[in-house]
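J.: A predicted structure for the sequence below; I have some questions about it.
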Amino acid sequence: MRYADWIAGGERVELDGHRLFVRQEGEGRPVTLLHGFPTSSHDWAWTVPSLVAAGCRVTSLDLLGFGHSDKPRGHRYSIHEQADLVEALWGRLGTGPTMLVAHDYGVSVAQELLARDPGRLTRTALLNGGLYGDLHRPVPVQRLLHSPLGPLFARLTDEKRFVAGLRGVLSRPVPDEVLHDMWTAADHQNGRLLAPRLLRYIDDRRVHFDRWSASLERYEGPLLFVWGPEDPVSGAHVLPRLRERRPEATFTVLPGVGHYPQVEASEETAEALSAFLTAP
């Protein structure tokens, strides 16, 4: 599904003074999908149909500062605020216990939600992300955007540079039109200028390392990791610790896949998530 069609199928919902883009599809077990940096909920466009067919009620949203959600300038973005907004959305929708799927930036939001109320999350699936801050390896573009030169570099970013950065974390081929849609989402309302502020999540991961590590390791619900080992940011080097700390979890490791399993290996990822989320 192209990005314009994805947007046409959702709505903007006001939560805590911000308007967030939200989609809901299907009937059955509730599941919420959280996307990563620097893209949007459209990353899940190839996953949602399989989850709906498997009997899930799927909620996806663009987090604050991303995609078609509000992108306030001068705002202090934080993982805690994003978790507040997810909880506010659940309250608006009347969502009680729910399953959760998260990727990249979204895994930190998921860890904060796990720290707050782990019993609410009946099943949790996590895709390539910085679950342990000390294992997170930002690529050069991220380090530059996170530096004092970040605002200047953000202003100089165009689609060509953005796509080159994405290709640096992908392993399997991704069609040009998909990468163009990723850029369209990121740059909506000049969103590229927010990258240095959004990247403060790297600092959040360091500050809250103990809290978020514990939330992952103490979670008692069923847990799935869908992982692209070729990811230079959060790839194969993360798996040994995950296997050590969560040996009872289910692991779906996708050979030859990089940072975006749901985009690079959409069928395999959708199959793994569908089976996990609908298990007895």
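T.: Sure, I can see it. Numbering: from 1, shown residues only.
J.: from here on, contacts and neighbour counts on C-alpha atoms
T.: Fine.
J.: what residues does L179 make contact with?
T.: By CA atoms under 8 Å, 6 or more residues apart in numbering, the contact set of L179 is V163, L166.
J.: quick check: it is in a strand.
T.: No. Read with DSSP: H, G, I helix; E, B strand; the rest coil, L179 is helix and lies in no strand.
J.: quick check: it vs R161, distance?
T.: Using CA to CA, to the nearest Å, L179 is found at 12 Å from R161.
J.: do the same with L145
T.: As judged by CA to CA, L145 and R161 stand 13 Å apart.
J.: the more surrounded of these two?
T.: L145 (22 against 12; other CA atoms under 10 Å).
J.: so what's that one closest to, chain neighbours aside?
T.: In space, L145 comes closest to P196 once its chain neighbours are excluded; the distance is 5.2 Å by CA to CA, 6 or more residues apart in numbering.
J.: what's the neighbour count on that neighbour?
T.: Using other CA under 10 Å, P196 is surrounded by 22 other residues.
J.: repeat for D181
T.: D181 has 18 nearby residues by other CA under 10 Å.
J.: these two touch, right, it and W6?
T.: No. Using CA atoms under 8 Å, D181 is not in contact with W6; the gap is 10.4 Å.
J.: if we can go back for a sec, return the residues in contact with the residue nearest to L145.
T.: Taking CA under 8 Å, 6+ apart, one finds L145, H146, S147, G150, P151, A154 in contact with P196.
J.: please compare the first structure with the one that follows:
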Amino acid sequence: MSEITHRTVETNGIRLHVAEAGEGPLVLLLHGWPESWYSWRHQLPVLARAGYRVVAPDVRGYGRSDAPLEVEAYRMKALVADFVGLLDSLGERTAVVVGHDWGAAMAWDCAALHPERFRAVVGMSVPHLGRPPLPPTQLFRKAFGDQWFYILYFQEPGVAEAELEADIPRTMRTVLAGTAGFDVTSEVVRARKPGDEFLTGVPTPERLPSWLTEEDVAYFVGEFSRRGFRGGLNRYRNMDRDWAELPELATVKIEQPALFLVGEKDPGRAFAPVDLMKPLVPNLREVRVLPGAGHWIQQERADEVNAALLEFLASLPA
């Protein structure tokens, strides 16, 4: 990782830690939950060598970035403003924005709300679904009824934090390498009852998959041991607030060139249908499903993701 440098940048009234590499057109990489800039460790040097300036921040609430206390500090409007301000602080007028998981939702919204600043967009794992007809938590309650659902479990401040922070090494190992609590297709998760937790019934794997090393897990453990899980969980607690604050997402179209990547075995596919995205993203160049891959695709399938990103970036106007 000798090509990657680190610094702190001021934007939108907070400080973001960023990892960066290379020179050229800017590519902004946004991570999801529960991750950090480190999730892009395989992309930063490859894109940099291909002639791009690549910047991966710790999103507010994560790693070495600021973590405001208030729940509302993690609403989508604030996060998008962070990234617009980050472009300003980097001295860049435009960027290609790439996001995974919650970072994908942020990337899509950056492109939708600020097309003059984000000239193309890549989403991974989470499609752009616009604005639903009802606040998201109401939809989830209708869809899942009495069935346990992780986003509803995350809503009460302090509850999930206490569980996940009780044994951070177990949490990170289980979430990254085991059956995650967001896998609504798994029998373990489907068997949960009210009062169960995110990791209830999930064994912690002794052996890691080939794409994840003990050093990788240790890095994530260190980041969440420093910062805790509150900031990332607060993102889930703003979904209804976002619905109220951003009504334009119901109709605005993302006209920029776009790419969507998803793992064939990503559990999110069970409740985030890609077809709903297509009318809102008319210049969606491709939906690429990576055979056999799960949720953490830029880590699991780094070579394939890098190839897809390089192909997409090369297709864009200079």
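T.: Received the coordinates, thanks. Only a predicted model underlies this, so the values are computations on that prediction, with no experimental measurement involved.
J.: the helices in the stretch 51-200 of structure 2, which residues?
T.: Using DSSP state H, counting those that start in this stretch, the helices of the stretch 51-200 of structure 2 run over 76-90, 102-113, 136-144, 150-153, 159-166, 168-177, 187-190.
J.: ok, which of those helices comes nearest A258 of structure 2?
T.: A258 of structure 2 lies closest, by CA to CA, to one member of those: helix 102-113, at 9.3 Å.
J.: which part of structure 1 matches the closest one?
T.: Aligned using TM-score structural alignment, helix 102-113 of structure 2 spans residues 105-116 in structure 1.
J.: please name the nearest non-neighbouring residue to H75 of structure 1.
T.: Spatial nearest neighbour of H75 of structure 1, excluding adjacent residues (CA to CA, 6+ apart): R197 at 7.7 Å.
J.: for R123 of structure 1, see how far away S60 of structure 1 is.
T.: 16 Å.
J.: oh, that last question was meant for G221 of structure 1, not what I typed.
T.: Per CA to CA, G221 of structure 1 is found 6 Å from R123 of structure 1.
J.: so these two - more neighbours on which side?
T.: Each of G221 of structure 1 and R123 has its neighbours counted (other CA under 10 Å); R123 has more, 23 against 15.
J.: how near is that one to Y3 of structure 1?
T.: 28 Å.
J.: got it, and T278 of structure 1?
T.: In terms of CA to CA, T278 of structure 1 sits 27 Å off from Y3 of structure 1.
J.: could you do H103 of structure 1 as well?
T.: Using CA to CA, H103 of structure 1 is found at 19 Å from Y3 of structure 1.
J.: so what corresponds to Q299 of structure 2 in structure 1?
T.: So, by TM-score structural alignment, Q299 of structure 2 is matched to V263.
J.: correct me if wrong: that match contacts W46.
T.: Yes. Using CA under 8 Å, V263 of structure 1 is in contact with W46, at 7.2 Å.
J.: before we move on, back to that, what residues are up against the match of Q299 of structure 2?
T.: D43, W44, W46, V174.
J.: and the first one, how many neighbours does it have?
T.: Each residue near D43 of structure 1 was counted by other CA under 10 Å, and the total is 24.
J.: counterpart of it in structure 2?
T.: Following TM-score structural alignment, the counterpart assigned to D43 of structure 1 within structure 2 is S39.
J.: how many residues are close by the alignment partner in structure 2 of L277 of structure 1?
T.: When structure 2 is aligned by TM-score structural alignment, L277 of structure 1 is paired with L313. Using other CA under 10 Å, L313 of structure 2 is surrounded by 21 other residues.
J.: all strands for structure 1, in order.
T.: For structure 1, applying DSSP state E gives strands covering 11-15, 18-25, 29-34, 56-61, 98-103, 121-127, 223-227, 250-253.
J.: in TSV: those, plus distance to R206 of structure 1.
T.: Formatted as TSV, these follow (distance: least, CA to CA, whole Å):
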stretch	distance to R206 of structure 1
strand 11-15	28
strand 18-25	27
strand 29-34	21
strand 56-61	25
strand 98-103	18
strand 121-127	19
strand 223-227	22
strand 250-253	25
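J.: out of those strands, the one nearest D187 of structure 1 is which?
T.: strand 18-25 (15.1 Å).
J.: how close does the closest one sit to structure 2?
T.: Using mean CA distance after the TM-score superposition for structure 1, strand 18-25 of structure 1 ends up 1.5 Å from its aligned counterpart in structure 2, as a mean over the superposed pairs.
J.: which residues does that strand contact?
T.: Here strand 18-25 of structure 1 makes contact (CA under 8 Å, 6+ apart) with 9-14, 48, 52, 57-64, 67-70.
J.: ok, which of the strands of structure 1 comes nearest A185 of structure 1?
T.: Using CA to CA, these put strand 18-25 closest to A185 of structure 1, at 11.5 Å.
J.: residues of that closest one that come out buried?
T.: R19, L20, F21, V22, R23, Q24, E25 (16 or more other CA atoms under 10 Å).
J.: how about stretch 225-237 of structure 2?
T.: By 16+ other CA under 10 Å, the buried positions in stretch 225-237 of structure 2 come out as R227, G228, F229, R230, G231, G232, L233, N234, R235, Y236, R237.
J.: also stretch 255-267 of structure 1?
T.: V257, G258, H259, Y260, P261, Q262, V263, E264, A265, S266.
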